[in-house]
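Undergrad: Just a sequence and a predicted model for now, questions to come.
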Amino acid sequence: MKKNRFHCCATCVHFAVVKSTNIGYICTRLQYETKPDYVFNCWDPRSAVQKLIKKEDKERG
């Protein structure tokens, strides 16, 4: 997979914020606690992020 500046948990469709006494983050696909800046190979970008990636790729030529 080509690395890009958007590749992190916070931009993934499976990323969720869990609010209780503290704010936490979870991967709903894997059911693991995560952090917004973590990077995994199972990354599936949100549609808005996919559009930004395509736009940047187009601008680079």
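TA: Perfect, I can see it now. Note that the coordinates shown come from a computational prediction; the quantities given were computed from them, not determined experimentally.
Undergrad: rest of the way, CA atoms for contacts and neighbours
TA: Noted.
Undergrad: So what's the residue count around Glu56?
TA: When counting by other Cα atoms under 10 Å, one arrives at 11 neighbours for Glu56.
Undergrad: Could you tell me how many residues sit around Gln50?
TA: Other residues within reach of Gln50, judged by other Cα under 10 Å, total 14.
Undergrad: Please apply the same query to Tyr32.
TA: Residue crowding around Tyr32 was assessed by other Cα under 10 Å; the count is 10.
Undergrad: take the one below as the second:
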Amino acid sequence: MSKKTYQVCATCIYFQAERIDHKMRYFCSRLKYETKPSYSFNCWSPKEHVIKLMEKRGEMI
């Protein structure tokens, strides 16, 4: 797998998901707007468990 496999909003430290009125809301606290888990931006900062997984698989961060 490559870095791009992981580089999506759902694996970023700024990604937030919350349920409001029975609907899911996905939000980037860094960019200050709604997003989706599968979106990808150049400002991606991986969560700690993603970093460990990438290191374990010998992939560059």
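TA: That came in fine, so what should we check first? All values reported here derive from a predicted model rather than from experimental measurement.
Undergrad: Can you give me the TM-score here?
TA: Both chains were compared after superposition, and using TM-score structural alignment, normalised by the length of the first structure their TM-score is 0.83; 57 aligned residues with a Cα RMSD of 1.6 Å.
Undergrad: What are the boundaries of the helices in the first structure?
TA: With DSSP state H as the criterion, the first structure has helices at 47-60.
Undergrad: quick one, what contacts Thr11 of the second structure?
TA: Counting by Cα atoms under 8 Å, 6 or more residues apart in numbering, Thr11 of the second structure touches Pro46, Lys47, Val50.
Undergrad: Next, count neighbours for the second one.
TA: So that's Lys47 of the second structure. Other residues within reach of Lys47 of the second structure by the criterion other Cα under 10 Å amount to 14.
Undergrad: Would you confirm that it contacts Phe15?
TA: No: with contact taken as Cα atoms under 8 Å, Lys47 of the second structure and Phe15 are classed as non-touching, separated by 9.5 Å.
Undergrad: about what we covered before: can you add distance to Asp21 of the second structure and give the contacts of Thr11 of the second structure back as TSV?
TA: Formatted as TSV, the entries for these read as follows, by distance: Cα to Cα, whole Å:
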residue	distance to Asp21 of the second structure
Pro46	29
Lys47	28
Val50	30
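Undergrad: just those residues now: which is nearest Lys56 of the second structure?
TA: Comparing the contacts of Thr11 of the second structure against Lys56 of the second structure with Cα to Cα picks out Val50 as the nearest, at 9.7 Å.
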